[in-house]
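S.K.: Sequence and predicted structure are below.
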Amino acid sequence: MRTFTDFDELIAAAGQELGTSDWLRIEQDRVNQFADATGDHQWIHVDVERAASGPFGGTIAHGYLTLSLIPMLGAQVFTLDTPGAKLNYGVNKVRFPAPLRVGSRVRDTVSVKEVTDLPSGKQLTLGHVIEIENGDKPACVAETVVLLLL
């Protein structure tokens, strides 16, 4: 676990990989709860019987569910104890290269892409690769943007 307590530490980490989270198993219950929360009940996510004979051989997690795991998994890799508020500002270049089958395990490898100056503080761009255990391609690749206010 890496802890950043000031902006200079973050600036020095630009271009570095910070580490990798623990593995997390994706269970059908999590997928069902996400479907309920978002209203996306497409059968490839929630109908276990139908999905078994579908294109992925079983149910798959929603892409946005996979993306939503970034804060939880990333918190296992680093923390920001910098002064001031921290705000999620956005997400860049999100892709879902491979379907994430229910029952699979994933983990997040986090890197600091860029730290830029703002009048009110810093903008931190982080790279995330959500790897599927024994998979050829990741489930998700994304850049998140965080505003670190003074």
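M.R.: In hand now; what should we look at?

S.K.: okay, CA-based contacts and neighbour counts for the rest of this
M.R.: Will do.

S.K.: longest helix anywhere in this structure?
M.R.: Ranked by number of residues, the top helix in the chain under DSSP state H is helix 28-38.

S.K.: tell me what the following helix or strand past that helix is packed against?
M.R.: Later in the chain than helix 28-38, the nearest helix or strand by DSSP states H and E is helix 43-46. In terms of contacts (3 or more Cα pairs under 8 Å, 6 or more residues apart in numbering; DSSP states H and E), helix 43-46 is packed against helix 28-38, helix 48-52.

S.K.: which is the next helix or strand following the longest strand anywhere in the chain?
M.R.: Ordering each strand of the chain by length in residues (DSSP state E) puts strand 105-118 first. Downstream of strand 105-118, the first helix or strand assigned by DSSP H and E is strand 121-132.

S.K.: hold the first one in mind and look at this next one:
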Amino acid sequence: MSKITIRSLAELEALAGQELGVSEPHTITQEQINQFAAATLDFQWIHTDPARAAAESPFKATIAHGYLTVSLLPYLWEQIVAIENLKMQVNYEIESLRFNQAVTVDSQVRLRASLLTVANLRGIAKARVGVTLEIDGQKKPAYTGVVTFLYHFLEA
């Protein structure tokens, strides 16, 4: 599926209630996990010690931090939708986020997104997006939830 380009509030509203697409796969590497651990000061061994994780973890490998997978949302979302003609975009809310499955190192993940609703707040678009982070080869996704973005479009 190709990327959807949206240039106005009206174009965004026209897509409400539809699945917008799926991102390209992204591989979660140990280097990325280690960099996230350094940035967040979360060095728990299940993330950063491959030898111990192989021996002691039920996953038999290190796993990505749950918040690392959430932090990929903007990157993966931009592979699905290009929002143009903007003054500003604001990450507004995450609701009903549920971590369903750990993401082991070297797994490929992809984002599936649906535009649930769009509300016009005096010219600012409040877009609620249903998100699922799928893991290749797994029945359960890494997480499901709803994220809300505020889009301040330029005057048309």
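M.R.: Cool, the structure landed. What you see is a predicted model; the values in this text were computed from it and never measured.

S.K.: just to revisit the earlier point, can you tell me what part of structure 2 the longest strand of structure 1 aligns to?
M.R.: Alignment note (TM-score structural alignment): strand 105-118 of structure 1 is matched to residues 108-121 of structure 2.

S.K.: and residue 78 of structure 2, what pairs with it in structure 1?
M.R.: By TM-score structural alignment, residue 78 of structure 2 lines up with residue 75.

S.K.: how many other residues sit next to that match?
M.R.: 15 (other Cα atoms under 10 Å).

S.K.: ok, back up a step: format the helices and strands packed on helix 43-46 of structure 1 as JSON lines; extra columns: mean neighbour count and distance to residue 81 of structure 1.
M.R.: Converted to JSON lines, the helices and strands packed on helix 43-46 of structure 1 look like this (neighbours: other Cα atoms under 10 Å; distance: least, Cα to Cα, whole Å):
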{"stretch": "helix 28-38", "mean neighbour count": "15", "distance to residue 81 of structure 1": "30"}
{"stretch": "helix 48-52", "mean neighbour count": "15", "distance to residue 81 of structure 1": "42"}
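
S.K.: Could you name the stretch from these that's closest to residue 84 of structure 1?
M.R.: helix 28-38 (31.0 Å; Cα to Cα).

S.K.: mind listing what the aligned residue in structure 1 for residue 132 of structure 2 touches?
M.R.: In structure 1, the residue paired with residue 132 of structure 2 is residue 129, using TM-score structural alignment. By Cα atoms under 8 Å, 6 or more residues apart in numbering, the contact set of residue 129 of structure 1 is 108, 109, 110, 138, 139, 140, 141, 142.

S.K.: distance of residue 129 of structure 1 from residue 36 of structure 1?
M.R.: If you measure residue 129 of structure 1 against residue 36 of structure 1 using Cα to Cα, to the nearest Å, the figure is 26 Å.
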